[in-house]
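>>> Let's see this in three dimensions:
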Amino acid sequence: MGKYFGTDGVRGVANKELTAELAYRIGRAGGYVLTGQASKPKVVIGMDTRISGLMLESALVAGLLSIGANVVRLGVVSTPAVAYLTRILGADAGVMISASHNPVEDNGIKFFGSDGFKLSDETELQIEELLDKEVDELPRPVGGDLGSVEVDEHSKLKYLEHLKSTITSSFAGLKIVLDCANGAAFELAPKLFRELGADVITLAAEPNGLNINDHCGSTHPEKLKEEVVRHGADLGLAFDGDADRLIAIDELGQEVDGDHILCICGEAMNRAGKLKESTIVTTVMSNIGFYKATEQLGLNTAKTAVGDRYVMAEMRKGGYNLGGEQSGHVIFLDYNTTGDGILTAIQLVDTLRKADKKLSELKQLMVQYPQVLVNVRVQDKSKYNGNTAIAEAIASVEKTLGDNGRVLVRPSGTESLIRVMAEGPDKAELERYVADIAGVVERELV
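Alright, predicted model coming up:
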């Protein structure tokens, strides 16, 4: 990670850390690096529903126009829609303004190359070098060489048509509750599921600029669980703020996370001969139960560091077409170039339809081991590496757990947090172990 770019673009508190001034500079530097020598390059921009989105979009657009790029404003769309439309519209780059599942005061700027993939570390470094230059020597065209702006409210419908083309089942007769997190999915997801024939009940689909991810969405599925049971629905589907994640809820009100979804879809794809190398790519955060289940199902796994960019890198390197994270970030590489919550949702429902089973039944492919995760907010997460006291606390718990569990402690890629996680057969014990380690982290780093 660089000075500006974290694991998922540039993030910060809007108007404090991620200011309009910085967004303008990112527009100039990012636009210059990504559009190269193209004459009149085209850049598409989408955003989620945060109140700060328009401020940052205006500044980004100004920066891009000032280097001669033409801008296509897609409005409120999901991150994966931007990735897809960057390719389909023949753009030189795509930009998404969102802080995903983070609270409303945060925002972020995420770039896609002309191929629809997130940027490499090398490309981000090129942009950072330009941002850090004392004097801005980038082009400043005048007159007719300045960029122009086009508002495009129709291309997002092309994205929905693409999603429809990836499945074959009708959803008629299914009652589905959608939690749109008051974010980017609020319009697209209900429209798609209704067009596919489902009886749709919506939650958190009335964004007001301030309520994104507020006790709703994939990180807060409590209300969705209640509503699925109350309505007697077949299942519930929760997206995050930019709709690149999905958490499902079965008809009994139980959570079905990314590990389960990968197991369910991976097993079905493998039986159909569509899972390349019979392999699913996941991160070190995947549950022990996931690995035991895939072994029993005859599936191979490849393990990466946390972050969908690392999952994607492994997928591209190994030629795999399914990967993701426990958090619900799932990549179907045959259909899109990034994690896509809405795509994952229809793939999951399509799998249920073809199996003619309830989600609670298919969920039983995998038995989830208890997992305890605590986030410790710290002053400077960079001081975690090399801290002897924390390392000793981790080693002590690992020795106690032996082969019956594991410990994972890591800095967040997007926030000033240290994540402390442990898995094993006894949840009460795990809570004690995690509390012990978290206590040491607090003492050392807070």
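>>> From now on I want contacts and neighbour counts done on CA atoms only, so please keep to that.
Will do.
>>> ok now do the nearest residue to Thr279 once chain neighbours are set aside, which residues does it touch?
Excluding the flanking residues, the one nearest Thr279 by CA to CA, 6 or more residues apart in numbering is Asn300, at 4.5 Å. The contact partners of Asn300, by CA atoms under 8 Å, 6 or more residues apart in numbering, come to Glu277, Ser278, Thr279, Ile280, Thr294.
>>> Please give the structure of this sequence too, so both can be compared:
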Amino acid sequence: MADVHFGTNGIRGTFEDLNPELALKLGKAIGRYLGKNVGVGRDGRKTGLCLKNALVSGLLSVGSNVIDFDVVPSPTAELMIKEMGLDGVAVVTASHNPPEWNAIKVTDRKMIAISRERGAKIEKIMEKVKSASWEKVGEYRMERNAVRRHMERIMGFVDAKAIRERKPFFILDCGNGTASLMVELFKESGVNVITMNDYVDWRFPGRPSEPTEESLADLKKAVVELKADGGIAWDGDGDRVVFIDEKGNFLSGDKVVALSLLKKAKEGGKGRFVTTVATSMVASEIAKKYGWDVVYTKVGAPYMSEKVAKTKNVILAGEEVGGVIWPEISLAKDGFMTAAKIVELFVKDGRRLSEIVEKELPEYHFVKTKIPCKNQEKKKIMERIKKEMKKEYRRVITIDGVRAEYEGGWVIVRASGTEPIIRIFSENREEKKAKEVMEYWAGKVKKIK
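Down below sits the predicted model:
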């Protein structure tokens, strides 16, 4: 096997490593692991069709029946597990990564994404799995209705009447990703819509697939100039979302999670909030304000979905990048359900988006950076950082990476499970302090390297 393994969420790599030969072997192992009926989807990346076809061949060759959704958002494919009674899905998508990257993400029949630990079992199967006899090769069919079914399911949880009465004006930046396929959800819900980058293109010509404050400069400008109520932007596969308020301010993923919690509070929900060790205190403070328990887990969609599945009375789960799980619809991070519910929050609240954020969300300053790091160096660096943090802070959490908490803020140093980088997140009530702490630990990491 090439030097590509399951990380935080699936197997990820460039075409030199994640190639059709590997996808074929992986498809065979996934078929053995998941079962008889497996859904397959992809985003619009140039290598996606090639890898998907190899994956499908592998699945069929071990006797799995394949339901092919082709180009769909990741949360659409994952929802189809419940909608169609599937044994799982495999989606070819690199989400927010540059176009030369791709990945294969796997979700089981319980709608729990496959983590690094469970992925290791699939890798072992790859070493010994054999094809079925010719008469037991699986059946193949296309499913053209998945996106429509996803939209209808979301609309069942959204008060479209209230939205139509207010007729909010939002600019949607689909980022040339699969979010382009979901625009009708907002139009049919009563949102006055203008779109940007609203067609699938593997080159991502409009902006990079990761919706950052820098990459959304055009959206911010459009919202202000056209006097929109706000802007909404998704990543390449639609599992994460961010907002722009009417003043052109970037609302990070943490604030999206907090607004989602606020929406749940307005609906009178009670229960537990699951989040990762890298998520802002903005969200956890909102949860605590309304009497919900906060349950922490490792960074990554698989760990969130595992925790939601195993924990009673979870009302919401979310992570710092703007990925939110709404258990009533599925265990997938769903950027479209999230966006629709925040639009509903906006119209029912009556205030401008900036006013809701200013009045309802506690103010913290969240900063982050990433440092290139070879995978083989990660263990050594993290062991050193763990020792040094324990010397400097009283409270250190090592669920995933090393998180240190102190008066007014926290910092985490964590090796990425999907990319050759070390991530550092820092948060404080004072922006200057947040940056100072982040830069201090970034310097430590660079010295160890």
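>>> Could I get the TM-score for this pair?
Overlay of the two chains. TM-score (TM-score structural alignment, normalised by the length of the first structure): 0.89; 431 aligned residues with a CA RMSD of 2.5 Å.
>>> Tell me the secondary structure at Met111 of the second structure.
coil (DSSP: H, G, I helix; E, B strand; the rest coil).
>>> From Ala93 of the first structure, how far out is the aligned residue in the first structure for it?
Here Met111 of the second structure is matched to Gly116 in the first structure, going by TM-score structural alignment. According to CA to CA, to the nearest Å, Gly116 of the first structure stands 8 Å off from Ala93 of the first structure.
>>> So if I had to pick from those two, which one is more boxed in?
With neighbours defined as other CA atoms under 10 Å, Gly116 of the first structure and Ala93 compare such that Ala93 has more, 28 against 24.
>>> Map the more buried one onto the second structure.
Residue correspondence to the second structure (TM-score structural alignment): Ala93 of the first structure is matched to Gly88.
>>> quick one: its match and Lys105 touch, right?
No: using CA atoms under 8 Å, Gly88 of the second structure is not in contact with Lys105; the gap is 10.7 Å.
>>> which ones are touching Val402 of the second structure?
Counting by CA under 8 Å, 6+ apart, Val402 of the second structure has contacts Met382, Ile385, Lys386, Met389, Val396, Ile412, Val413, Arg414.
>>> Provide the count of other residues in contact range of Leu60 of the second structure.
For Leu60 of the second structure, using other CA under 10 Å, the count is 25.
>>> before we move on, the earlier item: which one of the contacts of Val402 of the second structure sits closest to Ser64 of the second structure?
Minimum distance to Ser64 of the second structure across the contacts of Val402 of the second structure is 37.4 Å, recorded for Arg414 (CA to CA).
>>> What's the match for the closest one in the first structure?
That one, Arg414 of the second structure, aligns with Arg410 by TM-score structural alignment.
>>> so how far does the host helix or strand of its match sit from its counterpart in the second structure?
Assigned by DSSP states H and E, Arg410 of the first structure belongs to strand 406-411. Once superposed with the second structure, the aligned residues differ from strand 406-411 of the first structure by a mean of 1.1 Å; criterion: mean CA distance after the TM-score superposition for the first structure.
>>> Residues in contact with that strand: which ones?
285, 381-382, 384, 394, 397-398, 417-424.
>>> Which of the contacts of Asn300 of the first structure are conserved in the second structure?
By both residues aligned by TM-score structural alignment, their matches' CA atoms under 8 Å, the contacts of Asn300 of the first structure still in contact after alignment to the second structure are Glu277, Thr279, Ile280, Thr294.
>>> contacting residues around stretch 202-210 of the second structure?
With CA under 8 Å, 6+ apart, stretch 202-210 of the second structure has contacts from 44-46, 95-99, 175-177, 197, 215-216, 234-236.
>>> and the contacts of Val402 of the second structure as TSV, adding neighbour count and distance to Ser260 of the second structure?
Conversion of those to TSV gives the following (neighbours: other CA atoms under 10 Å; distance: CA to CA, whole Å):
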residue	neighbour count	distance to Ser260 of the second structure
Met382	19	33
Ile385	20	33
Lys386	18	33
Met389	21	33
Val396	19	28
Ile412	26	24
Val413	29	26
Arg414	24	26
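>>> one step back: now, which of the contacts of strand 406-411 of the first structure sits nearest Arg140 of the first structure?
Arg140 of the first structure lies nearest to Ser382 out of those, by CA to CA, at 37.6 Å.
>>> residues touching that closest one, list them.
Pro411.
>>> If we use 6 Å, what do you get?
Contact partners of Ser382 of the first structure, counting by CA atoms under 6 Å, 6 or more residues apart in numbering, are absent.
>>> mind checking the SS state of it?
Under three-state DSSP, Ser382 of the first structure comes out as helix.
>>> For the host helix or strand of Thr400 of the first structure, could you pull out the residues that count as buried?
Here Thr400 of the first structure sits within helix 388-401, counting by DSSP H and E. Buried positions in helix 388-401 of the first structure, judged by neighbour count with 16 or more other CA atoms under 10 Å: Ile390, Ala391, Ala393, Ile394, Val397, Glu398, Leu401.
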